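Enquirer: no sequence on this one, just coordinates:
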């Protein structure tokens, strides 16, 4: 059970990292289009 909980937390952290990366890429894309 402990292992499953750790896996769940790891998946949540990965999802959060993916969202942050996507947001950064979107911001960079907007900045590039401005220049």
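Expert: That came through fine. What you see is a predicted model; the values in this text were computed from it and never measured.

Enquirer: Could you use CA atoms for every contact and neighbour count after this?
Expert: Will do.

Enquirer: Tell me how far the helix or strand hosting residue 4 lies from the chain's centre.
Expert: According to DSSP states H and E, residue 4 maps onto helix 2-34. How far helix 2-34 lies from its chain's middle: 0 Å, per C-alpha atoms, centre = their mean, to the nearest Å.

Enquirer: for comparison:
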């Protein structure tokens, strides 16, 4: 799990799979943080 600082505040991110591929982030994922 990583904490990313954004202009809206910190967001918790968990990485699964290949980190060299593009990430898929959805609004429900962000809302749960």
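Expert: Sure thing, it's come through. Everything numeric in this text was worked out from a predicted model, so none of it was measured.

Enquirer: Mind checking the TM-score on these two?
Expert: Between these two chains, after superposing, the TM-score reads 0.23 (TM-score structural alignment, normalised by the length of structure 2); 10 aligned residues with a C-alpha RMSD of 1.9 Å.

Enquirer: measure residue 6 of structure 1 to residue 14 of structure 1 for me?
Expert: According to C-alpha to C-alpha, to the nearest Å, residue 6 of structure 1 stands 12 Å off from residue 14 of structure 1.

Enquirer: Please enumerate the shared neighbours of those two.
Expert: Between them, residue 6 of structure 1 and residue 14 share no contacting residue under C-alpha atoms under 8 Å, 6 or more residues apart in numbering.

Enquirer: And the residue nearest the centre of structure 1?
Expert: Centroid-nearest residue in structure 1, with C-alpha atoms, centre = their mean: residue 18, separated by 2.0 Å.

Enquirer: Contacts only, for that residue.
Expert: Taking C-alpha under 8 Å, 6+ apart, one finds nothing in contact with residue 18 of structure 1.

Enquirer: what about it, distance to residue 25 of structure 1?
Expert: Counting by C-alpha to C-alpha, the gap from residue 18 of structure 1 to residue 25 of structure 1 is 11 Å.
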